[in-house]
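S.K.: My questions are about this predicted structure, shown below with the sequence.
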Amino acid sequence: MTRQIEQDVHAAFVEFRVNEGSKCMSVQCIYCQQVRAKNTTRQRQHLYNCNAYLTAHPDVIIPTHGGDDDAPADAYGETTSLDGSGEHTSLGFAPNPRINGAGPGSVPGSANAMGPAASPAARGSVRPALSNADGTPAPKRYKTKQTPNPNTPELPLRDVHAAFVEFKVKEDDKCLSARCIHCNQVRAKNTSRQREHLLNCAAYQAVIKDKIPANNLRHQFDEDDIAASLSLPTPTLDLDFRMSIRVKPKINVGTGNFGRQSWIPCIGGQFAGKWGKGIVLPGGQDTQTTKTDMSTQISARYLIQTNQDNPAVIICNIKGWWTGDKDIMDRLQDPVAADNIQAHRYKFRVTMELETGDERYAHLNTGVWVGSGCRRGAEIVYDAYRVN
């Protein structure tokens, strides 16, 4: 007498919880001891390929795809299957190879119990026969895993959860299902699978693409360009330290190829911030190149020293621009008039880099700072913001 595999879908597995807090059940096959999540369809598919189970039940019927037009195609794009004779057939199920004499324990003349009336859904949830017509093992057929868009960064966990609505299909369901709010696709609640779905969800990707700042500029990349699909982290600025530099009157060098040049020697100063406090050593220098519209290019180099018993010495390089309306910039050339001009009336913007060989401050070597400055008589003050 033939045996239907549905008889053993539940009997062949022992249910248990991995830990007390686990919401979902796991199952272990009593024949091969393999453990998997509790899922009737997956358990049925496991038994079709479990050699230990098939050895214990040689009379079991192995379903295959039928020949109906709506039957799902197999891994090779075919919807027909092979029976024991090796010929194409439209039958919904094929007997176990052992039944047709392909192995020990065969039962000659056994018939297909379910026949061609099996539903397409039933045929779609099963696998083909385990051997070819000549008795040789059939090649394994694997599902093709969808590859996520390589240009899209890994999604934060909060975004993954926000894109799905959780619910129970039935009131007595032990496990939750999740529906994508962008394409309405429903799947079992599983964070990794949900993240993988979003990386391939066209509706979600379209929404994310509109949120990329670079795609809201006046001029944009073409839609098929890689740069149009990249979401990059936005830098933040934190006030890191303030530096005050005392200088001598500037020395006019004269007009060069790029404008009127001036040298401003440093005679000292101080700094204080998150990572330390100390002085600005004498000897630094600020070179300024003034253009015809009075905009001024800044290039300065200072040496600062921490106030510890064993002080660290740090090089500070500054580059930037001092710009504003021409009448404001003219007044700034007068040290007395400059003190009466508020800093927001002009732009004194620079970038900074720090360099030291002291291991205690090695983290400064890889930092980038942007600064805002102002001029007050014989003193230049900078606020340095670290770019994070």
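M.R.: Received, thanks. Numbering: from 1, shown residues only.
S.K.: Please count neighbours and contacts with C-alpha atoms only from this point.
M.R.: Fine.
S.K.: and the host helix or strand of I267, what other elements does it pack with?
M.R.: Secondary structure assignment for I267, by DSSP states H and E: strand 259-273. Secondary-structure packing of strand 259-273 (3 or more Cα pairs under 8 Å, 6 or more residues apart in numbering; DSSP states H and E): strand 237-247, strand 251-256, strand 277-280, strand 285-290, strand 296-306.
S.K.: So which residues make contact with the fourth one?
M.R.: Okay, so that is strand 285-290. Residues outside strand 285-290 that contact it (Cα atoms under 8 Å, 6 or more residues apart in numbering): 258-266, 296-302.
S.K.: how close does D330 sit to K319?
M.R.: As judged by Cα to Cα, to the nearest Å, D330 and K319 stand 21 Å apart.
S.K.: These two: which has the busier surroundings?
M.R.: K319 (19 against 15; other Cα atoms under 10 Å).
S.K.: Apart from its neighbours in sequence, what residue is nearest the more buried one?
M.R.: Spatial nearest neighbour of K319, excluding adjacent residues (Cα to Cα, 6 or more residues apart in numbering): S299 at 4.6 Å.
S.K.: now swap in G371 and tell me
M.R.: Using Cα to Cα, 6+ apart, the closest residue to G371 is A384 (4.4 Å).
S.K.: how about the one you found, what does it touch?
M.R.: Counted by Cα under 8 Å, 6+ apart, A384 has contacts 239-243, 352, 369-372.
S.K.: And the contacts of strand 285-290, which is closest to I315?
M.R.: Proximity of the contacts of strand 285-290 to I315 (Cα to Cα) peaks at Y302, which lies at 6.0 Å.
S.K.: That closest one reaches V280, doesn't it?
M.R.: Yes - taking contacts as Cα atoms under 8 Å, Y302 lies within contact range of V280: 7.1 Å.
S.K.: Of those two, give the one with the bigger neighbour count.
M.R.: V280 (25 against 21).
S.K.: ok, now how distant is that one from A202?
M.R.: For V280, the distance to A202 equals 57 Å [Cα to Cα].
S.K.: take the one below as the second:
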Amino acid sequence: MAEFDPSQAVSDLISGSFTGQNGDYAVILFVFGVLIAIIIGAAVFSGYIRLILNIADFAHPVARVRAIGNPLVEKDTLETLAGSLSAEEITENLRKFGYGLSSHRVMNEEESGMYFRREYYLSLEKLLDTVPKSVRPFFEAYMKFAEAGEIKYMLRALRGGISPKTVPVGMFTDRINRRISSTKTESDIRSILYSLDLIPEEYDMEDETLQSAELVIDRHLCDSLAFASAQVDVSLAEPLALFTGHLIDVQNLKNLCRAVSLGLDSGHKAMLMTEGGFEFHGDSLKSLSMSRTKEELKEACRSTVYRDAMENAFREGASPEKELEKMLLEVSDNLSSRYHLGSGPLIRYAYARRIEYENLTATYTGVTERMAPEDIMGMMVFSEET
């Protein structure tokens, strides 16, 4: 075979001449080029196939949550409910949204809270039954927040010498309820919490305050949610990671708003922080935790997506928690629109269901106690969009 001349081989390949001194090399280049084209084509085709399969996987669950909707985070709907003149009227209005309330009996605050929690948990369990397996671990991790809410309520009640009435959800069953109620030591409670994956293995509850334990639970659940979103296929992970990052930011900002109001020092504030936020992480999170006043906290958020929420949070009569939850609802709305063929609508539905539960409890209690409609609306979180 003649000595290889690259320029002549390429020239032969372009001209279609596979004879001559470099013809053999031109054939090799041609075959190599064809193989590269086939590999690239297969990769592109595989990507399209995966995209189509993902869309098909999400088609049914997305259609389902869109059909159900979240009407009780819409301002107009809530104004109608808040304007109900009696317990009978609000009961009748809620029955239109599928709530099987008795029209012959008014529930007290505890009963209504349990009823609406049960409905909320049932909706999450039904969602878990329909989401694609590819993202199921994320929604299982999200449901842990509901389990933790019941257990926190139970531990507070037991510490206060009260027998709590809880609602089973996920792994928090009646059997777990009885086990916690009968425990005698912090070590036993820690063992139960660890078995439910609500605390890290190394956490020791001895001599810890209940507030510290709840903070550890929240941080562990955020870490678990972030881990679950990171385990999802890269083509599906972005909306899950974005929601998780914003949720962590909002939790940190809620904690800081309370800490600033209570005048806690920077050491206590740093302990309240959870890493992994969308806007605040690493040095920016450390800097945020150094905020000493409401003005400093607002300034730290000035160049972030939380600017407006934090400006509103400290206005007279405003609730920082409600303003931040409203911000997270807007984030979920955006994710639902941006990732409408994937998990976006499922994320929005899951988060909005929690807001609906809180709105329902506030509305039902407010109407039955004959509060003014505007006062009831002031206790709720809703989307301004119709």
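M.R.: Structure's in. What do you need? Computed from a predicted model, the values in this text were never measured in an experiment.
S.K.: so what number do they get for TM-score?
M.R.: Superposed pair, TM-score by TM-score structural alignment, normalised by the length of the second structure: 0.19. Supporting alignment: 115 aligned residues with a Cα RMSD of 6.2 Å.
S.K.: The strand holding I267 of the first structure: which residues count as buried?
M.R.: Under the neighbour-count criterion of 16 or more other Cα atoms under 10 Å, strand 259-273 of the first structure has 259-266, 268-271 buried.
S.K.: repeat for stretch 45-60 of the second structure
M.R.: For stretch 45-60 of the second structure, using 16+ other Cα under 10 Å, the buried residues are 51, 54-55, 57-59.
S.K.: what's the closest of the residues you listed to K144 of the second structure?
M.R.: F58 (22.5 Å).
S.K.: Now that we have the buried residues of strand 259-273 of the first structure, can you turn them into JSON lines and tack on distance to I62 of the first structure?
M.R.: JSON lines is the format used below for the buried residues of strand 259-273 of the first structure (distance: Cα to Cα, whole Å):
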{"residue": "G259", "distance to I62 of the first structure": "88"}
{"residue": "R260", "distance to I62 of the first structure": "91"}
{"residue": "Q261", "distance to I62 of the first structure": "90"}
{"residue": "S262", "distance to I62 of the first structure": "91"}
{"residue": "W263", "distance to I62 of the first structure": "90"}
{"residue": "I264", "distance to I62 of the first structure": "90"}
{"residue": "P265", "distance to I62 of the first structure": "91"}
{"residue": "C266", "distance to I62 of the first structure": "89"}
{"residue": "G268", "distance to I62 of the first structure": "89"}
{"residue": "G269", "distance to I62 of the first structure": "87"}
{"residue": "Q270", "distance to I62 of the first structure": "84"}
{"residue": "F271", "distance to I62 of the first structure": "80"}
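S.K.: State whether R117 of the second structure is indeed within a helix.
M.R.: Yes - per DSSP: H, G, I helix; E, B strand; the rest coil, R117 of the second structure lies within a helix segment.
S.K.: what's the closest non-adjacent residue to it?
M.R.: Excluding the flanking residues, the one nearest R117 of the second structure by Cα to Cα, 6+ apart is Y357, at 6.5 Å.
S.K.: so what's that neighbour up against?
M.R.: 116-117, 120.
S.K.: From those residues, list just the buried residues.
M.R.: 116-117, 120.
S.K.: So the residue nearest to K319 of the first structure sits against R349, correct?
M.R.: No - if you go by Cα under 8 Å, S299 of the first structure and R349 don't touch, sitting 11.6 Å apart.
S.K.: which residues do those two both contact?
M.R.: Residues touching both S299 of the first structure and R349 by Cα under 8 Å, 6+ apart: G320.
S.K.: D375 of the second structure: neighbour count?
M.R.: 12.
S.K.: which helix is the longest one in the second structure?
M.R.: The residue-count maximum for a helix in the second structure (DSSP state H) belongs to helix 23-68.
S.K.: nearest to D210 of the first structure, of the contacts of strand 285-290 of the first structure?
M.R.: The nearest member of the contacts of strand 285-290 of the first structure to D210 of the first structure, counting by Cα to Cα, is Q297 at 37.8 Å.
S.K.: Make sure the closest one is actually in contact with W322.
M.R.: Yes - in this structure, Q297 of the first structure is within contact of W322 by Cα under 8 Å, at 6.3 Å.
S.K.: Quick check: closest non-adjacent residue to Q261 of the first structure.
M.R.: T289 (4.5 Å).
S.K.: swap that for K152 of the second structure, sorry
M.R.: E214 (6.9 Å).
S.K.: any idea which helix or strand carries that neighbour?
M.R.: Applying DSSP H and E, one finds E214 of the second structure within helix 210-230.
S.K.: ok, then the element right after that helix?
M.R.: helix 234-262.
S.K.: For that next one, name the packing helices and strands.
M.R.: Helix 234-262 of the second structure packs on helix 210-230, helix 266-271, helix 294-300, helix 320-338, helix 344-368, going by 3+ Cα pairs under 8 Å, 6+ apart.
S.K.: and D188 of the second structure, how many residues sit next to it?
M.R.: 15.
S.K.: Secondary structure of it: a helix, I assume?
M.R.: Yes - membership of D188 of the second structure in a helix is supported by three-state DSSP.
S.K.: Give me the neighbour count for the closest residue to A9 of the second structure other than its chain neighbours.
M.R.: Closest residue in space to A9 of the second structure, ignoring its immediate chain neighbours: A26 at 4.9 Å, by Cα to Cα, 6+ apart. Number of residues near A26 of the second structure (other Cα under 10 Å) recorded here: 25.
S.K.: now A26 of the second structure: how far from V34 of the second structure?
M.R.: A26 of the second structure sits at a distance of 12 Å from V34 of the second structure (criterion: Cα to Cα).
S.K.: Same check on G113 of the second structure?
M.R.: Taking Cα to Cα, one finds G113 of the second structure at 67 Å from V34 of the second structure.
S.K.: So which of the two has more stuff around it?
M.R.: For G113 of the second structure versus V34, neighbours defined as other Cα under 10 Å are more numerous around G113 (19 against 12).
S.K.: so who does the more buried one touch?
M.R.: G113 of the second structure touches T361, counting by Cα under 8 Å, 6+ apart.
S.K.: Run a quick neighbour tally on G267 of the second structure.
M.R.: As a burial measure, G267 of the second structure scores 10 neighbours (other Cα under 10 Å).
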